[in-house]
Structures are given as structure tokens and as C-alpha cells.
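# got a predicted structure plus its sequence, pasted below:
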Amino acid sequence: MFSSDIKIHIHGTSFTIHTPSGKINISLPFLGYQNISNVLAATALSFSLKIPLKKIKNGLLATPILSGRLELIELKPHKILINDTYNSNVSSMISAIQVLDKMPGYKILVSGDMSELGKKSVLYHKIIGNTVNLYKIDEILTIGQISYEISKISNNGKHFLDHRQLNKYLKKIFFNKNKITILIKGSRNTRMEKVVEYLIKESKKHVNFVV
């Protein structure tokens, strides 16, 4: 249980952690409410062990970022990728949508299939399609046999038959928007990390990209 004397205020990826001994101002590339809870828990535990605030801050700064788990990648000013391709299920998809909703600029959700959901797989994908309509997301792009159910139900959905078509579309829109956040998600067998790798490569190649 967290100490009631320790509170956290969130400003994007920056945090102000208030303790009885002072406050810690820190910027961390962690997204998602579960990571905020982890930051608060780690601070509360360290504070209870009488660890100085400076050491607590240094410890938080040294926390490794797990690739593919709501990993924030800023390719260019105001052009952000969120790599959440480690895996995908209903709960993690909803969490990712909530994160994207709070991000700046033109917002795109890119989703591959959610695997291993059993006989209700189509239903679960339809639930995600309805869920995404509750948030301020500009486009929902899908690829895969079942993810079509997401884009079909969502208000701003578009389905792609292969990665080549998807990459071409994303490349055009990514470099033509002044401010944009793209969240890429899918189960491991959908290889959505290849989309992340493609956009990173193209960003490095095209310093002043014009379509």
C-alpha cells in the first residue's frame, strides 16, 4: 500500500513526486497508468527505508526501458512513435488506447491481430473497435485476418492487406503532419515491430522528406 504522504502529479512524461521531505521533479519515458503506479510504489518503498531523495531520483532515472512495451520514440520534433509491439490482448490494447488519447498531435492507432483469444476472438476485436470510438483518435489502421473487425467498427478505420501497403501509407502521413503520434501494437506473431523499424529507418533517410 502506498504511503498517503507521498503523492504524484503527472505532466506528460514528467512527474512531480511530493514527499514529507520535499519533492522530486523528474522526466521519464514511461507511459501507461501501470508505470505511474510503479514509480509511486518504488518511491514510497525507498522513502520508507530513509533513502535520500537525490538517490531515489537517480534510481528512477536509471530504470531500464523495456523495448516494445509502450516505448516512446521521438523521431523528429513533434513526431512520435509508441512501440507497444511486445504483445497484445484486450486489456493491454485498452490501456494503449488510453495512452494514445492523451498524446499530442494527429493520433493514429495501428493494430495487428490479438492472438490466442480462443473462440471469442472476433468478439474481442469488435469490442476494441467500439472502445476506440470513445476516444479522440484520428485514424485506426489495421492489418491481419481478425483485426479487420476493429477497423470495420471504428469510426475512422482503414484495413491493409499487407505490410508494404501499410508502411507506404504511414510513411506519407507521418512526414506530412506537423504534429503526430503513432501507436503500433500487435501480438508477437503479427511482426508489428517491423513497422516500427521501417519508420525509424525512413526517418533517418529523409531529413526533409516531402511526398
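Looks like it came in fine.

# could you use CA atoms for every contact and neighbour count after this?
Fine.

# need the contact list for the closest residue to residue 28 other than its chain neighbours.
Closest residue in space to residue 28, ignoring its immediate chain neighbours: residue 13 at 5.6 Å, by Cα to Cα, 6 or more residues apart in numbering. For residue 13, the set of contacting residues under the criterion of Cα atoms under 8 Å, 6 or more residues apart in numbering consists of 27-31.

# out of those, list just those in strands.
Secondary structure assignment (DSSP state E) places residue 27 from the contacts of residue 13 within strands.

# of the contacts of residue 13, buried ones?
Buried positions within these, assessed by neighbour count (16 or more other Cα atoms under 10 Å), are 27-28, 30-31.

# burial of residue 85, as a residue count?
When counting by other Cα atoms under 10 Å, one arrives at 26 neighbours for residue 85.

# what of residue 205?
10.

# contact partners for it?
Applying Cα under 8 Å, 6+ apart as the definition, residue 205 turns out to have no contact partners.

# gap between the host helix or strand of residue 140 and the chain center?
If you go by DSSP states H and E, residue 140 is part of strand 139-143. Its chain's average C-alpha position is 15 Å from that of strand 139-143, according to Cα atoms, centre = their mean, to the nearest Å.

# give me the helices and strands touching it, please.
Under the contact criterion of 3 or more Cα pairs under 8 Å, 6 or more residues apart in numbering; DSSP states H and E, the helices and strands touching strand 139-143 comprise strand 106-111, helix 148-153, strand 157-160.

# let's have these in a markdown table, adding distance to residue 100 and mean neighbour count.
Putting the helices and strands packed on strand 139-143 into a markdown table (distance: least, Cα to Cα, whole Å; neighbours: other Cα atoms under 10 Å) gives the following:
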| stretch | distance to residue 100 | mean neighbour count |
| --- | --- | --- |
| strand 106-111 | 7 | 23 |
| helix 148-153 | 16 | 24 |
| strand 157-160 | 16 | 20 |
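
# alright, now check it against this:
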Amino acid sequence: MNIEQFYPLFLQAEKVTIDSRKINLNDIFFAFSGANFNAATLAEKAISDGALAVIVEDDTFENKDQNVFYVPSTLEFLQNLAIHHRNQLKLPIIGLTGSNGKTTTKELIHAVLSQKYNVQYTYGNLNNHIGVPLTILSIKPEHEMAVIEMGANHQREIELLCTLAKPNLGYITNFGKAHLEGFGGFEGVIKGKSELYNYLKNNRQTILINENDQIQVEKTTDYNSKITFGKRTSDYFFEIFSDEHFVGLDYKNMKALSQLTGDYNFTNLCAAASLGLHFDVDFNQIKEAIQNYTPTNMRSQIVKKEGRTLVLDTYNANPSSMTASLYNFITFEGTKTIVIGDMLELGDDSVAEHQNILKTAHDLGFNEIITVGKHFKTVNDSSKSFENTAELIQYLSSNKIQSENVLLKASRGISLEKAIDFI
């Protein structure tokens, strides 16, 4: 089975899935196998559940009469099918990466552009070598553009994702201290994320630049096909304003207030608004999109609970985002407790970075500091330092937090959101 032969069948499908539990009528199921499980054993059931076709990498399960096809690698076939589909598409694709704020920015861009266009975009956090092909393959004839998030934790990963998505326009949110272990330090982060710039330059595509970010400016100085924001001399200029905990932007005396907290989200709003203006979305529609976007994914999410204000930011954490969250949270009125969990994938920098965050927290003068995770445990000898979230929950069950404001911030692996019901 080759891509050209299979493509007409793909065009008849409703969607492509790698999850056997989510197969619906006329879906295509890619049977990804793990070290201890052969997903090809699910092929017959997938067909009986209504799958249009199944791709397996175990030839003993091939049954062409039932559209069960063998390929040497389900991953390579998925990626090559995505490339072939991308080559047929005539719509613009916006590629997005960065150390912090990728998902929020992606969702804001989608919200803004959807005011005028039918936009497909990365669902959830499907931003890797499997998620990006799945997003590409979800693009239908009715879509007019797409926004594809690209995640990476090592060199050449963004390069690969660019060969799949072939973005016409790209944006790097920022360069921060994330995945230092895999990238080999901060300079490695810059090099790895800049693979998006390399692709766009080599293919004469457009780059969106925040001119307040010196690294972005330096990396694109020699390139002319770009859209800029951030300064009064940029293509688009916005001023920041806030109302209570929420951040907004002011464009030519027209204000749009978001439901996001933190000045760090101002840049995310600017990027979305800039792309909206670039693609001729009226600012009143941009304003509507920004005001109606509600974070529900544990990213900069504010929740009122029993008279307290909770800031939930438990989906990701690294030294850059953690520092920004602490400086934002200290501006809240009233007493403040922070519950901060380990920042993962920092490698040799882990001890120093956790020490720095703990020092920053003490210097800012929060009323109560609670840490969770083995990395924080090594640098915090306080009685309010817990090895995991289960220990934290046990403590909270008999020691209720008294502060009016509570911040929860940690890497996803800490599962800090499980403690919300006990606050």
C-alpha cells in the first residue's frame, strides 16, 4: 500500500484516529503499537465498529478485503499521508512554537481568525510528531486556514514538524528556560525553536515578530517578509491595560479586555490581534473574540471558590513562566498563598533553578509558600514542602489554606490540579 493508492480512501473518511476507543463510522484507525502491546490485534474490532480502514504494521493482520492494510511503519505512513494531504491544500497555514504561551496564543489566534474564516487548529496539546500529522489530516475542504501548534523538547524536532505542516506564516512566542535538558541549555532552546525561522526564511514565507523581544529581532534582522508588533514603529502597536486581575489591549483607543491574568498574556493577545488585522478581521470582531475567550485548560485560569480567588496554571511550568506567574500574583489584593510544584526536564540546571524560584518567592513576601515535588523538596526544608500531590492533599485535608488568593503552578507531571477540591 502506498500513499497515492490510499489517498482516495482517506478523502472518504470522517477522521483519522490512533485511539481505538474513539472510532466512529468511516474513520481511519492507525494501529500504533507500544513496547508491550500490539494494536494490530484491534483491527478486526475497529472494522466492526465502523472504521473505513485500518493501518497496521504487523502483516499477519492484513486483510485487504476488509480494508486492513499493512505498512512497515504506521508512524511514517501517517506522516507521509499528512505531507501528501498538505501538498494538496491551498489554504494558508500558521505555524506556532515557543517556550511559553503556545497553546493560549494558538487558541486566541483561532478565536480571532474564526470571526471571519473557517479555521482548523491543533486540538488540545497535539503538537508533536504524531499530533501535527493528525491536525493536518483533519483539515477539510471547507476550511479556509489552519493554525498548527508545534512543540519540541530537543533539536531538529521543529525542523521535522515544519516539513510536515509547511507553514506559510510562523510565530515564536518566546525563548525561555524550558526543556533545558533535551535542548542542551538555553542557547539550545534558541537554536531549536529558531528552526521555524529557518524553514520560513528558506521557503520565503512570512514571520510574525514581537519587536520587544530582542532575540526575535536579532534572528530576523536580515529578513524582509515579516509582520511586526510591539513598538510604535511596528506594523501594529497595542498598549496594555488591566481591570482587576485581567489584562487587555488598547488599539487606537479601542479596548479589548480578556479573561486572562498576567501581563505575560498581553503579548499573546497582541500576536492574535496582529494576525487578525493582517487578515482583515475588523477590530470590533477581534475585540469580541478576545472578550469571549475563556481559558478552561489550567492555563492562566481564574476561578472563584468559596470566597477565594484561585489562579490555576498547572499545565506547564519552567523557570521563565514560573517567575512571570509569581510577579503577576504578588500584585493581587489581599493575602496570598502560592502552591508551586516541580519544574521538570531541567537537567543539570534543576537544583539552581528551583533554588532561584524559591528565593524569588521569599523575596516577594507571599503570606504562605507551599512546594510540591522532589526537586523542590531538595531545596526547601520547610514543613510545607511535600514530595508529591498526594502528600499535599493529605495535609490540606486537615489544614485549610486561609489566604484570600491562591496560586497553583507546576509542570503537568505533578498533577497539582488534583488538589483544587481540597482548597
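The structure has been received and is ready for your questions. For clarity, every value in this text was computed on a predicted model and none was experimentally measured.

# TM-score of the superposed pair?
TM-score for the superposed chains, counting by TM-score structural alignment, normalised by the length of structure 1: 0.74, backed by 190 aligned residues with a Cα RMSD of 2.8 Å.

# which position in structure 2 aligns with the residue nearest to residue 28 of structure 1?
Taking TM-score structural alignment for the superposition, residue 13 of structure 1 sits opposite residue 245 in structure 2.

# any idea how far residue 401 of structure 2 is from residue 370 of structure 2?
From residue 401 of structure 2 across to residue 370 of structure 2, the span is 10 Å (Cα to Cα, to the nearest Å).

# who's more crowded, the two?
Applying other Cα under 10 Å to residue 401 of structure 2 and residue 370 shows that residue 370 carries more neighbours, namely 19 against 16.

# give me the aligned partner of the more buried one over in structure 1.
In structure 1, residue 370 of structure 2 lines up with residue 141, judged by TM-score structural alignment.

# touching, that match and residue 107? I think so.
No - counting by Cα atoms under 8 Å, residue 107 is not a contact partner of residue 141 of structure 1; they are 11.0 Å apart.

# now name the helix or strand holding the most centrally placed residue in structure 2.
Nearest to the centroid of the C-alpha atoms of structure 2, with distances taken as Cα atoms, centre = their mean, sits residue 103, at 3.1 Å. Taking DSSP H and E as the definition, residue 103 of structure 2 sits inside helix 102-113.

# and what of residue 25 of structure 1?
Residue 25 of structure 1 belongs to strand 22-27 when assigned by DSSP H and E.

# same thing with residue 204 of structure 1?
Here residue 204 of structure 1 is covered by helix 193-205, with elements defined by DSSP H and E.

# one more: residue 353 of structure 2?
Residue-wise, residue 353 of structure 2 maps onto helix 350-364 under DSSP H and E.

# before we move on, back to that, report the aligned residue range of structure 1 for the helix holding residue 103 of structure 2.
Under the criterion TM-score structural alignment, helix 102-113 of structure 2 matches nothing in structure 1.

# what comes into contact with that helix?
Outside helix 102-113 of structure 2, the residues within contact range by Cα under 8 Å, 6+ apart are 96, 119-122, 124-125, 147-149, 173, 268-269, 271-273, 275-276, 279, 281, 285-286, 289-290, 293, 295, 299.

# what helices or strands is the helix or strand that that helix is followed by leaning on?
Stepping forward along the backbone from helix 102-113 of structure 2, the first helix or strand reached (DSSP H and E) is strand 119-121. With contacts taken as 3+ Cα pairs under 8 Å, 6+ apart, strand 119-121 of structure 2 sits against helix 102-113, strand 145-149.

# what's the counterpart of residue 187 of structure 1 in structure 2?
Residue 187 of structure 1 maps onto residue 411 in structure 2 when the alignment is built from TM-score structural alignment.

# mean shift of the helix ranked longest in structure 1 relative to structure 2?
The helix spanning the most residues in structure 1, taking DSSP state H as the definition, is helix 33-48. Superposing on structure 2 places helix 33-48 of structure 1 at an average distance of 3.1 Å from its equivalents, by mean Cα distance after the TM-score superposition for structure 1.

# that helix: which residues count as buried?
Under the neighbour-count rule (16+ other Cα under 10 Å), helix 33-48 of structure 1 has 36, 39-44, 46-47 buried.

# same check, this time on stretch 85-101 of structure 1
By neighbour count, and taking 16+ other Cα under 10 Å as the criterion, the buried residues in stretch 85-101 of structure 1 are 85-89, 92-101.
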